[in-house]
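# Structure for the following, please:
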Amino acid sequence: MSERPRLLPILGQTGHSGRSAMTCQFRCGNACDHPVPNESDNPYFGDVVKAEVTRRGVVRAGAVGALVLGFAGAAATQAAPALAAPGDAAPDLDALTYSRPSGALTFKPIPPNRLDTFVVPNGYDHSVVIRWGDEVVPGAPDFDLDNQTAAAQSKQFGYNNDFLAVLPLDKHGERALLVVNHEYTNENLMFPGFTTLDALSVEQLKVAIAAHGLSVVELERAGRTGEWVPVRKGSRRYNRRLTALATKFDFTGPAAGSAWLKTAADPRGTTAIGTLNNCAGGVTPWGTTLHGEENFNQYFVGGDGAPAADKPKLARYGISTTVRYTADSRKWDRADERFDLTKHPNEANRFGWIVELDPFDPDSRPRKHTALGRFKHEGANVIVAKSGHVVAYMGDDERFDYLYKFVSDKKFMKGNSWVARKHNLTLLESGTLYVAKLDYTSAAEIDGTGKLPTDGAFNGTGRWIKLVQGNKSYVDGMTAADVLTFTRLAGDAVGATKMDRPEDVEPSLLTGKVYVALTNNTNRGVGTNPKADEANPRNANKHGHILELVEDKGENAAETFTWSVPIVCGDPTDASTYFAGYDKTKVSPISCPDNVAFDGAGNLWISTDGNALGSNDGLFATAIEGPERGHLKQFLTVPFGAETCGPFITTDNRSVFVAVQHPGEITGASVENPASTWPDGDYAKPGVVVTWRLDGKSVGS
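As a prediction, the model looks like this:
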């Protein structure tokens, strides 16, 4: 008999938006409780105008209705290439395009809920692909909750999975590589008997360090369905764990070898150990994956003992320069002194980059590309411009921080030859880095309530301000290495536009238009903080919004653009919400957009993080062209306390992958007293889930 879904109470206080206080502590080091790092006086818009119920625990829409608590009613990421054959380690770029199903989203939206299970629409099913502690490297020991070791975790699936990509391994669509970020750990929910971080053993701290990083896992299709499972037989030569504990990463670009990256362990400044807080990411046209290092600041202590000249730079990145430990310090310095900035003041500069991984070459060393700048990267998503240059869009996930764009010096080389592949692997090593400056049409009418101006839209124009090109800086008083290592300070200096936590930034491969998830900013218009403006139209913005950029003449390498806000999130019955003018009585409520993706029909899929409407986070979809533009529909929800990460729609449009991050991460929860028992009925485990249509047709449409 299937287990009945449980309705669970909130255990303790929530943090900002819908996050629990526990999530705020472990995911971002209580960033919203600290002073806004951007204290620059560069103009903002207000100034400018003056100047499980089934066998898998699935609950379908029809079964949820009685349990609702009364809430009001890429081509995706650059398309994943297929390989010639397993073991060839060279993508076949001929399979880069998605199939093109009908654009209509036909699924019946599911209602908001607070169930401790994974909910999908009628006509769909789902399964857990892999969870924390499962084998990744062949021969990894079975997971032992009570006897965890760093050596074992270095071979097992890491904690709190975020970005994921699914890259085909054969022309028949039967095998694929799953690439996953492991963003952060929550030791409260990892170790039985947890009391404090100070009480953890050094070995347990090393387990947590090893649980960060990336996983590469070979998958195979289950029958002829949209379900995928890990390969359990054969060599699994691509399976790989990259950790924050021991994996080496090479630096590329103008800042590599600069004084800012040199340490006692690496006096050349060219090789880093580990990658931290990998949030979102992207897939390149040449078959590699990109991974954004985000809230790296929380892992470092001793900023009070750093050189005085470094302190303003550290503070701009959220590192305390007044005390050795803050209340949210990880205490990793007890396991590895490189996390002590008093002893190693440059170590923090070695994080905050975009990492490129070649999952088809298991012997390759991943690279941190300094040409793309250093900040709290949510991720990076790439498109080939009409000019042939590669363009990467990026957001800095902090209140009042900026949007960025990178344009490569070299052009993308088409074809499957090794010459082309070798060339394309260098595209992110040199180019031009820009930051966005937005102007607007109706600034005087913006009052912070979300009310539309008289022209019927939040819109305007913008330009990309050049920060650095190759080795030449365009910021007074800063070298190219300075600009790229302290990119936030460069953005401050040129007057970039302060945004409401720009997270995922992704271009549609069908239209070239770019979509930005602005998650929230409860500090907007509060106290002395910048007030609402036309691109961030609500004060105390707890639900977030979506921004759409259209590069001039459809050229993604252009230096000017127009912009609009097609979606202002929240309860559709709230007057401050907007869904591209669509009938709001037919729209699903949505709060805190985080990641975006596209299906083969060009529909926009949005995952949420920290739903401030009181229900579980989920995945939503809407058309962005035609009469259905703005008709947002909720496709799934994740279990209680979890965040929806990913998402990824496979190139055949038959499967939707999401990462269920931090299930049961509710204040007061522990291994012994879990707030969620997903997915196995005992204690909470982050994991990756695949959803597919039972009739085998394209998901969504």
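# From now on I want contacts and neighbour counts done on CA atoms only, so please keep to that.
OK.
# burial measure for Val419, as a count.
With neighbours defined by other C-alpha atoms under 10 Å, the count for Val419 comes to 10.
# Which helix or strand lies directly C-terminal to the helix or strand where it lies?
Using DSSP states H and E, Val419 maps to helix 418-424. Following helix 418-424 in sequence order, the next helix or strand is strand 431-438 (DSSP H and E).
# Give me the angle between whichever helix or strand comes after that next one and strand 431-438.
Later in the chain than strand 431-438, the nearest helix or strand by DSSP H and E is strand 459-469. Angle, strand 459-469 to strand 431-438, by axes from the mean of the first three to the mean of the last three C-alpha atoms, to 10 degrees: 150 degrees.
# what does strand 459-469 rub up against?
405, 430-441, 473-475, 480, 483-484, 490-491, 494, 496, 534-535, 559-565 (C-alpha atoms under 8 Å, 6 or more residues apart in numbering).
# Now the second one, please; I'll put the structures next to each other:
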Amino acid sequence: MSETTGRTFPLLPMLGHTKGKRSAVTCALKCDNACSGDVCNTSANGYFRDIASTAMSRRAALGLGAAGALAVVLGGAVTGGDAAVADSGNGLSDAAKKGFDKSKLKFTAIKPVDAAVDAFTVPEGFDWKPIIRWGDPLFADSPAFDLNAQTAAAQARQFGYNNDYTDILPIPGSKDRRAVLFTNHEYTNENIMLPEGFDPAEARAIGRAGHGLAVVELERKNKNKPWSYVQGAPLNRRFLTDTVYELTGPAAGTNLVKTIDDPAGRWIKGTLGNCAGGTTPWGTILSGEENFNGYFAAPGTSDGDKRYGITSKATTRQWELDEPRFDTRNSGYANETNRFGWIVEVDPFDPTSTPKKHSAMGRFKHEGANVIVSPSGRVVAYMGDDERFDYLYKFVSKGKYQAGDSKEARKNNMNLLSEGDLYVAKFTGDSPADIDGTGKLPADGAFDGTGEWLPLVVNGTSAVPGMTVPEVLVYTRLAADKVGPTKMDRCEDVEPNPRTGKVYVACTNNTDRGKPGKEGATEVNPRTLNRDGHVVEITEGREQTGTKFNWNLLLVAGDPSKNTSAYFSGFPADKVSPISCPDNVAFDSVGNLWISTDGAPGTIGYADGLFKVTLEGPERGKVEQFLAVPRDAETCGPIIHDEERTVFVSVQHPGEDGSFAAQNSFFPDYVPAGATPAAGAARAPRPSVVQVFRK
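Sure thing, here's the model as predicted:
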């Protein structure tokens, strides 16, 4: 970083190597240029033709424990609390019989929007409004946002940058008029946040304060009115890089996580690179620590460093200049990187609570975690490791969920993720001879097969030869390599459908598949040089704690007018919205799948957006685009309140490729048509949580 300009990313290895309008700046800041480096998974595992390899979901069935008794809630829509049961294969599931087309959220799909357009586009008859933006003041004493007078102290009291996972939970007793919003703040882009010549140390401090998590109270006049956030509300909270988290589970207190600052190995400062997440049945929020590797200067020589992409190259942000713990070469900090890469749990209804990091759920680049309760009462969480050729995981709790609002139930449920079994997925295709890497449909008419959850930790014992339980949990990638799971094309969000019990895995892309020395196509990852990604549908049956499953591909994404391998479960390809790079998923109250995308500008040339997908019946596989986000932006954290005809998304990194002096976007504070900005007024894009509603 230049000490005169305050720039924090002088090196852009992906510049000239990204496709279409994909930003090399995003690659540098979000994932430390992962695609420009070596693949982290160099294990021999899987390098052959085809690897033999009560449901509640994110925002599902929220019994908010001590927060107060609530109706069972799915994405804000009141539903029944019965356990969902997957279709047995004998005709349509109960959800389909009741009608996936019965959602109150009716719309006409928008046309694809060119990636260069700086606009937030919604269907005819709808409008949009930001709920909260980067820099908005959260507390009674927070300063108003001033683009030209930013400080780290101010940012720590304001809404953070690049909001990703988002959820909105009703506050008990508020009669639909108050709620609490949670979001995480994945990373910052000081190049468009701060002017040239900004003090470098203060710029780094502002960047640190822009990371973390936020809890914000919302209010509205009634359920037909948009939400607004409440400055100074009692539940408002920021989680910063010095916020203390409790490490739980078998790795806590071991020598693998101790540092000079924390000789007990149980108390960790901060959370980094948070991406997607999930909401638990007991009303807490889970957030996944993903691309933490780029924040650390390190030797980069150990097997652990290499497998997690931790290198000796200069860091982009250079926080090690301010805090020695970000340089693991410093005495006493060798284990600091081992303290990141976990699932974080936050209680949004208790502003005095200590957030947790759960070692029992494994350490990798977590996209998120989505929790269900099996009919046996054990909690099951699904998790994707967002890296090329990495794996899909499942956690099953030792303890059982207790319904109700008692202190006993609350205490029990708050510890469910601290102890349990950890598995990794192996997929077997039933048509391996038909998979040639082009995405051509097998002769049997489907990409499908069976699968197995391979044990890593079971009944408190390591199932990986030569590794202890703490070693398996701290070095989960290395442990998984040893048992032979299936290498995936960046499995990101993984969520069970609360209406059918089926699990959906968004595989964003993998342009390295099939390159020399890299694994070729498999039936569950059927395309080489996979730019557009695909969606896997998993059926486990009623008891999700088992180790066997069936699977098929719901979508093989792409623009069917340009890519003949695009597949939509047999639905006519000329009647769908083009879709590429599926990232986050959500469900509406009747079980339709909604997909937000990240990377479409670089693959099909259109802006990223949010898409509805019908899952069953004659229109299974029908994709309809609901909205498109502005120039350079990504669509994150979708929430579907179809009963109220309202949708929420987090808009991340708008205008990413600009500079402070020449911005690429002015979202969301656009100047009305015919008006001009005030003379000399500085303007910048502001990542925001947006609500879309009927006019």
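# Drop the TM-score for these two in here.
Taking TM-score structural alignment, normalised by the length of the second structure as the basis, the two superposed chains have a TM-score of 0.89; 638 aligned residues with a C-alpha RMSD of 2.0 Å.
# And what about the spatially most central residue of the first structure, helix, strand or coil?
Among the residues of the first structure, Ala280 comes closest to the average C-alpha position under C-alpha atoms, centre = their mean, at 2.4 Å. What DSSP: H, G, I helix; E, B strand; the rest coil gives for Ala280 of the first structure is strand.
# what do you get for Trp260 of the first structure?
Going by three-state DSSP: Trp260 of the first structure is helix.
# Could you tell me how far Thr14 of the first structure is located from Val688 of the first structure?
The gap separating Thr14 of the first structure from Val688 of the first structure is 25 Å, by C-alpha to C-alpha, to the nearest Å.
# for Phe191 of the first structure, same thing?
21 Å.
# So those two - more neighbours on which side?
Val688 (23 against 19).
# Summarise which helices and strands the helix or strand harbouring the more buried one is packed against.
If you go by DSSP H and E, Val688 of the first structure is part of strand 687-693. Where contact means 3 or more C-alpha pairs under 8 Å, 6 or more residues apart in numbering; DSSP states H and E, strand 687-693 of the first structure is packed against strand 124-131, strand 655-661.
# From the rest of the structure, what touches the first one?
When contacts are defined by C-alpha under 8 Å, 6+ apart, strand 124-131 of the first structure is touched by residues 56, 58, 60, 120, 157, 227-230, 679, 685-694.
# For the helix or strand following it, buried residues please.
Using DSSP H and E, the helix or strand that follows strand 124-131 of the first structure towards the C-terminus is helix 150-153. For helix 150-153 of the first structure, the neighbour count (16 or more other C-alpha atoms under 10 Å) marks Ala150, Ala152, Gln153 as buried.
# May I see those arranged in TSV, with distance to Gly29 of the first structure as well?
Listed next are the buried residues of helix 150-153 of the first structure as TSV, based on distance: C-alpha to C-alpha, whole Å:
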residue	distance to Gly29 of the first structure
Ala150	23
Ala152	27
Gln153	23
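# which one among those gets closest to Glu628 of the first structure?
Gln153 (46.1 Å; C-alpha to C-alpha).
# Tell me which residue of the second structure lines up with the closest one.
In the second structure, Gln153 of the first structure lines up with Gln155, judged by TM-score structural alignment.
# Quick check: the gap between that match and Glu290 of the second structure.
Taken as C-alpha to C-alpha, the span from Gln155 of the second structure to Glu290 of the second structure is 23 Å.
# Show the buried residues in the contacts of strand 459-469 of the first structure.
405, 430-440, 473-475, 480, 483-484, 490-491, 494, 496, 534-535, 559-565.
# Phe26 of the first structure pairs with which position in the second structure?
Counting by TM-score structural alignment, the partner of Phe26 of the first structure is Leu29.
# Its match contacts Thr316, correct?
Yes: contact criterion C-alpha atoms under 8 Å: Leu29 of the second structure and Thr316 qualify, at 7.4 Å.
# Have a look at those two and say which one is more surrounded.
More crowded of Leu29 of the second structure and Thr316, by other C-alpha under 10 Å: Leu29, with 24 against 20.
# does the more buried one sit in a helix, a strand or a coil?
Per three-state DSSP, Leu29 of the second structure ends up helix.
# can you give me the helices for the stretch 451-600 of the first structure?
Per DSSP state H, counting those that start in this stretch, the stretch 451-600 of the first structure carries helices over the ranges 480-485, 487-494.
# After superposing, tell me the mean distance of the shortest one to the second structure.
Superposing on the second structure places helix 480-485 of the first structure at an average distance of 0.3 Å from its equivalents, by mean C-alpha distance after the TM-score superposition for the first structure.
# which residues are contacting the strand holding Val688 of the first structure?
120, 123-132, 160-161, 225-228, 654-661, 699.
# if we go to 7 Å?
The set of residues external to strand 687-693 of the first structure that reach it, using C-alpha atoms under 7 Å, 6 or more residues apart in numbering, is 123-132, 161, 226-227, 654-661, 699.
# average gap between it and the second structure?
Mean deviation for strand 687-693 of the first structure: 0.9 Å (mean C-alpha distance after the TM-score superposition for the first structure).
# Please identify which of the helices of the stretch 451-600 of the first structure is closest to Ile446 of the first structure.
Closest among those, using C-alpha to C-alpha: helix 487-494, at 23.8 Å.
# whereabouts in the second structure does the closest one align?
Against the second structure, helix 487-494 of the first structure falls on residues 476-483 (TM-score structural alignment).
# same check, this time on stretch 123-143 of the first structure
Stretch 123-143 of the first structure covers residues 125-145 of the second structure once aligned (TM-score structural alignment).
# Do me a favour and get the end-to-end distance for that stretch?
So stretch 125-145 of the second structure: terminal residues 32 Å apart, C-alpha to C-alpha.
# List the buried residues of it.
128-139, 142-143, 145.
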